[in-house]
Structure formats: structure tokens, C-alpha cells
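Undergrad: my questions concern the predicted model and sequence given below.
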Amino acid sequence: MKWVVGILVVVAAGLTLAGCALTAKDIPYPVLEAKYGGPASHYMDLPGELRIHYRDQGRADGPAVVLVHGFAASLHTWEPWVTRLAPDYRVISLDLPGHGLTRAPEGYVAAQATNVAVVDELTRRLKADRFVIVGNSMGGGVSWAYALAHPERLNGLVLVDAAGWPREDKGNEKPPVVFKLLGNPAGRALLRNINPRPLATRGLKSAYVDETVVTPAVVDRYVELALAPGHRAILTSGRDGPQRRVDRSVFATIKTPTLVMHGEADTVIDVAAGRGLASAIPGAKLITYPGVGHVPMEQVPDRSVADLKAFLSSLPPT
């Protein structure tokens, strides 16, 4: 029955998109770099033919904070926080493979473990020996996985509407149709070829909750970066790669000081997931935001960064 339902979802989505331009050509990297790069952008070649786009901003001798974005997003989602943190902190942000301006070879399969390895290699080469890692959504999953793999390198862990909490009850989650398509092989094949704009517009409005934040420029950024060569294939490859199975006991082993932040109106990952993470990670602090959706750092940057700074200032000096 689940298989039949999955096929019906794919068919329905295909019919919905029938009136739209179903295909879109890739946009060359030089064009995207000219529009979405800039003086703060740098690139680093890593093993596996990866060319990572990153930014290393703020106070060079300040405590390091590493920012990891969510699925289909990019380091640009952190800019409201970067401008507010820069006077006091060294702020490193990056585009994961398949996202933003980062290049990956043909056939690259995204996975949590490979994203952890990218973060580890990049920060080591940048000589950020110890840092606070902050992750939103999928990037939150990468961040807590990093805390499990490399606790000796972390001063703190911040999970912003993070993915990965195992539970049967999905609460008030009403994820965009793109996530339903990603759960089915036929849906993933469809997503590799279609124009992402119709799905992106609807999905972003659902995730942000406040539709006024979803400006044409924001939609253009998500859509155009998704059209970077190879990105659609990588974005749809995650379900094909190895899946890590976790339960509550896994989070209980995290010893890094942790802050959990979550929008109470998040329809992508219900606030119950944030509460679960905070209850499972020893000593974790939970802050929720009424009326806020999946990206508090963009929706309520002043309030959320103030909470982040309070957490950072509470950490013991290294």
C-alpha cells in the first residue's frame, strides 16, 4: 500500500507540474559565482575532486563558530547571523557538496558521513582547531554527527530546527511536496530533471511561514543554485546513500555543551523534535520561538543571535 501511495504522489506531482516548464538547463558555475560569490568567498580543493565554497569572516583571532546550512540551502542563509557575530567571533560558513557554489564530481552521492568529513577537513586546513558548530535542518544532523565523531574539537554544539530526531509521531509537520518526492525512487528521478522553481516557491513559503521573507531574490537564489551543474543529481542522491539509524540513546552520548533552538511554527521539522533532542542530550538548553518557522536565523535574526551569543559567552574559555 505504501508503494502504491508513493506512486500516486509522484503521478499527482507530475500532473501538477504539467503546466510548468518541466525542464531547466544547468547554469554554469562562473555565472553563479559572479552573482552569488563576492569578496568574502573562497574556494578549497579537497579529496574526492571536491571544490568547496566557504567564507571565513569576522575577527580573525576571535573564538571560531562554524555554520552548516540545511538541505537545498547555502551559506547565504547564515548572513544575518554573520554580520551580527563578526565583530567578536571568527565565523566560518561553507556550502556542502551539491549546494551553493561547491563543486563535486559526477556520480557523487551525498551522505551525512561525507558531510562530516568535509567539515572536518575544511576546518583543519583553516587551522580552526576548536570551534562551536552550528547547524540548521540537515546541517543540524551533520552537526550532531560531528559532535559524536570529533568531540575533542568542539567547544559547543548548536542545533537550529535540526534534523535527525527519531520518532513516529510527526506532530504538525506538513513538509513540502519535494520531500515526499525524495522519499520515492520515481520521485527522485523526476526531481533530477524538472525546473525546481514551482516547487521551490511553494516549499520556501511553507518553511519560512512568514511569506514576506520569501522575496523574489530569495527564490531566485535557491532555484539558480540548485541548477548548478550536478546539483540536482546530488540533492536527490541522499536517499540512495547509506542511512544512519539512531535512537534516543545515541544523543545521550553527546557530551558537548549544547543549545537547541527551534521555531514553534516549523512545518518541516516539528518543534517536538527540538524538544526531544534537548531532553536526550545531557545538559542541553532549549529555546523555542513562537510563530517562527524553519529558519529562525533569517526570520528573527536579532532575537536568535542574541540567544546564540548568550550561549557562546557561557562556554568555558579554551
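TA: Sure, I can see it.
Undergrad: only C-alpha atoms from now on, for both contacts and neighbour counts.
TA: Fine.
Undergrad: assign the residue most central in space within the chain to helix, strand or coil.
TA: Centroid-nearest residue in the chain, with CA atoms, centre = their mean: G70, separated by 1.0 Å. For G70, the secondary structure call by DSSP: H, G, I helix; E, B strand; the rest coil comes out as coil.
Undergrad: this is the comparison structure:
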Amino acid sequence: MSHSAQIFRAGFLIAALTLLSACSEIKYGLYDLAMDFERSQAGVTPKSLETQGRHFAYLENQAPPDAETILLLHGFGASKENWLRFMRHLPSRYHIVALDLLGHGDSSKDTSIPYDIDDQVGYVRAFTEAAGLSRFHLMGNSMGGAISSMYAAEYPDSVASLVLMDPAGVYDYSSELETRLQKGENPLIVRKPEDFDALMEFAMEDKPFIPWPIKSVLTEKAIANTGIYDHIFAELVRERHRYDFKQVLLDIRSPTLVLWGKEDRVINYRNAEVFTRQIANSRKMIIDGVGHAPMIEAPEETAEITLVFMRLLEAEKD
């Protein structure tokens, strides 16, 4: 290769890398703008706190000092941002907190600590104590639903009501996920770019539109978290646990709503029957045309169902 050709090639590579870097900066800039807009629409701001040597990130709105609190826990491989569209439809009279569970979002990611459900209950408890949340309405999706269930069982005086959206923990009725796992596939973990679209198709029946720059950043973030997600998932599906989850459900005293998308391929919606059978003061609602994430797929309808449930509880008190 001639000297001039080498110079041309080097220049081309430098230009290409500069362009890619600029595109990446633009892409992430657009992502940040989109998230800022979504947070403003939901009336929340990002916050964080440190406790027990761990960093917890969360979203919080401004509410009256005497407002009742709603604490939101997302599912495996997700983040606090999964609740943004749902939070838009909650009245501002509530104090709303959406937490990034450890190992997720902007919270600490540590592969040296355990992440079984009872461990995660302990981490959430550390957060609620540090944040001064003594009593609240607790809502959780998927893994967050299992954590919420055990939290309500262990700390009954802290949980005014419980809403479980497609909760994990009970698998009496099999799902497509279990079939895929038996084949050595895990559609919940993104390892390469095309896996992100496959995950959206698998997890949700009524998928929201995600513009390219946003989807690209979400894909990159998911791939970057493969290591921690592998670790957490292995903890969740191991054969031996320190608890009997269905026995835990018997200890829940909080009024409970079990809300499930009928087209859920991750966890079979018929497992709602087990939750309502085990939890004394509970009722269920199955939503047609919705998959594993009702708060994303049908945020307004899901919020309305939740608010009706809470209004019924208030009426029962009166």
C-alpha cells in the first residue's frame, strides 16, 4: 500500500469514528430529552439515596406532606421508567415513588450479592427505611410483584394495599417462557441487538411505539447489563430457596388486587387463581389483549382499575 493510500485510509477511519461518535452523542442526547419529557408528563423527577453502602435511584413526584404513598417495583430486566406512562394517570394527591431495584436501572449493580426474592425484599426494606416510607400502597410487576408479595407478608403494618401485576413466584400453570427455558433459550435477556425486538414481541401483546434513537439506546443498555441479569436470573430460578413462596402468600393481610394480562407469555395468567386462593383478602382482574406489562401496554386502563380498587378500599373504611 502506497504512503498516500495509507494516509487516505487513516483519514477515512478517523472520519468514520468521528461520525459514529457524533451519532452516538446525538442518539443519547435524544434519549435524555425523551426521558426528560416523559418524566415531566408524569410529574416526577429522578432522585437517589445511599444506604448500607448501596446506591438506590428512584423517581418521585411532589405531593402534599400528608399524601398517601404509592411505591412501584418493576420486573426483571426493567427499570423505574417502565412506570412513567402509568404514573401519568395517577392523581397528584398521591406521593408516588418508582424505585430502580438493585441490579437494575441506575441503582447499584453488584454481582457479588444475592438476588433471590427474600434478599431483594431486604434491599427494598433498606430503601424504604432510608427514604422514610413507613406505610404505603405497594404495586409490583413480574419479579417486582413477587418482591411486593413477600414484603407485604413480612411487613404487614407497612403495606396499606397491594397490587400485583402479572406477578412472579407461582408457576402452577406453565407458560411459553418455561418451554423456551427448557430448550436452553432465555428471551428475557438481550445479548445482541436483534434480541431487543424479540423481547418486546415476547413480553408484550400490545407494544408501544419506540422511536429508533430511544430503542437503540435501550438495546445498548440491555446488552451492557447481560452479566448482572444472568446473575440475577440464576438466583431466581435456582432449585433451592429459603422460603416456600405459596406459603408466604398465606401471610399477606393487606387488601390485594391481582391484575393480569391474559396474553402473558412470560407467566400464565391462570396463576392468578393461585394468588387469590392463597391471599385472604384479594380479588383478581384479567385484561384481554394485554401481555406481561399492563402498566406499559395499557397504562390508562391499568391505572383506572387500580384506582377503582383503592377507592373501594376507602369506601369500605368509611
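TA: Perfect, thanks for sending it. Values in this document were obtained by computation on a predicted structure and should not be read as measured data.
Undergrad: one step back: tell me the counterpart of the residue nearest to the centre of the first structure in the second structure.
TA: Residue pairing (TM-score structural alignment): G70 of the first structure is matched to G75 of the second structure.
Undergrad: roughly how far apart are its match and E205 of the second structure?
TA: For G75 of the second structure, the distance to E205 of the second structure (CA to CA, to the nearest Å) stands at 17 Å.
Undergrad: cool, and D106 of the second structure?
TA: 27 Å.
Undergrad: matching residues in the second structure for stretch 146-164 of the first structure?
TA: The aligned range for stretch 146-164 of the first structure is 151-169, by TM-score structural alignment.
Undergrad: stretch 267-283 of the first structure now?
TA: Using TM-score structural alignment, the residues of the second structure aligned to stretch 267-283 of the first structure are 265-281.
Undergrad: buried stuff in that stretch?
TA: Judged by neighbour count using 16 or more other CA atoms under 10 Å, the buried positions of stretch 265-281 of the second structure are 265-272, 275-276, 278-280.
Undergrad: one more: stretch 18-32 of the second structure?
TA: In terms of neighbour count (16+ other CA under 10 Å), stretch 18-32 of the second structure has its buried residues at 27-28, 31.
Undergrad: and for it, what's in contact with it?
TA: 213-214, 216-217 (CA atoms under 8 Å, 6 or more residues apart in numbering).
Undergrad: filter the residues you listed down to the buried ones.
TA: For the contacts of stretch 18-32 of the second structure, buried by 16+ other CA under 10 Å: 213-214, 216-217.
Undergrad: now the strands for the stretch 101-250 of the first structure?
TA: 131-136, 154-160 (DSSP state E, counting those that start in this stretch).
Undergrad: and the angle for the first one with strand 154-160?
TA: With axes from the mean of the first three to the mean of the last three CA atoms, to 10 degrees as the criterion, the two stretches strand 131-136 of the first structure and strand 154-160 enclose an angle of 10 degrees.
Undergrad: that older thread, who has more neighbours, D106 and E205 of the second structure?
TA: Set side by side, D106 of the second structure and E205 show more neighbours around E205, with 21 against 18, by other CA atoms under 10 Å.
Undergrad: related to what we said a few turns ago, dump the buried residues of stretch 18-32 of the second structure into CSV; add secondary structure as well.
TA: Compiled in CSV, the buried residues of stretch 18-32 of the second structure are given as follows (three-state DSSP):
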residue, secondary structure
K27, helix
Y28, helix
Y31, helix
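Undergrad: as a markdown table, the residues you listed with distance to H137 of the second structure would be great.
TA: Formatted as a markdown table, these follow (distance: CA to CA, whole Å):
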| residue | distance to H137 of the second structure |
| --- | --- |
| K27 | 37 |
| Y28 | 34 |
| Y31 | 31 |
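Undergrad: would you confirm that A222 of the second structure contacts P193?
TA: No - checked against CA atoms under 8 Å, the pair A222 of the second structure and P193 is beyond contact range at 9.1 Å.
Undergrad: those two - which one has more neighbours?
TA: Taking other CA under 10 Å, A222 of the second structure and P193 do not tie; A222 has more neighbours (23 against 15).
Undergrad: can you tell me the closest non-neighbouring residue to the more buried one?
TA: V190 (5.9 Å; CA to CA, 6 or more residues apart in numbering).
Undergrad: spit out the contact partners of that neighbour.
TA: 196, 199, 219, 222-223, 226.
Undergrad: got it, and A233 of the first structure?
TA: 98, 107, 192.
Undergrad: between the contacts of V190 of the second structure, which sits nearest T302 of the second structure?
TA: Comparing the contacts of V190 of the second structure against T302 of the second structure with CA to CA places L199 closest, at 21.5 Å.
Undergrad: what residue of the first structure matches up with the closest one?
TA: So, by TM-score structural alignment, L199 of the second structure is matched to G203.
Undergrad: for D270 of the first structure, see how far away that match is.
TA: On the measure of CA to CA, G203 of the first structure and D270 of the first structure end up 15 Å apart.
Undergrad: neighbours of the closest residue to V266 of the second structure other than its chain neighbours, how many?
TA: Setting aside the residues directly before and after it, V266 of the second structure is nearest to L177 in space (CA to CA, 6+ apart), at 5.0 Å. Using other CA under 10 Å, L177 of the second structure has 20 neighbouring residues.
Undergrad: what's L177 of the second structure aligned with over in the first structure?
TA: By TM-score structural alignment, L177 of the second structure lines up with P175.
Undergrad: what about the buried ones among the contacts of stretch 18-32 of the second structure, which are in helices?
TA: 213-214, 216-217 (DSSP state H).
Undergrad: farthest-apart pair in those residues, please.
TA: Every pair in these was compared (CA to CA); the two farthest apart turn out to be P213 and V217, at 6.4 Å.
Undergrad: select, out of the strands of the stretch 101-250 of the first structure, the one closest to L182 of the first structure.
TA: Here strand 131-136 is closest among the strands of the stretch 101-250 of the first structure (CA to CA), at 19.2 Å.
Undergrad: quick one: that closest one aligns where in the second structure?
TA: Using TM-score structural alignment, strand 131-136 of the first structure corresponds to residues 136-141 of the second structure.
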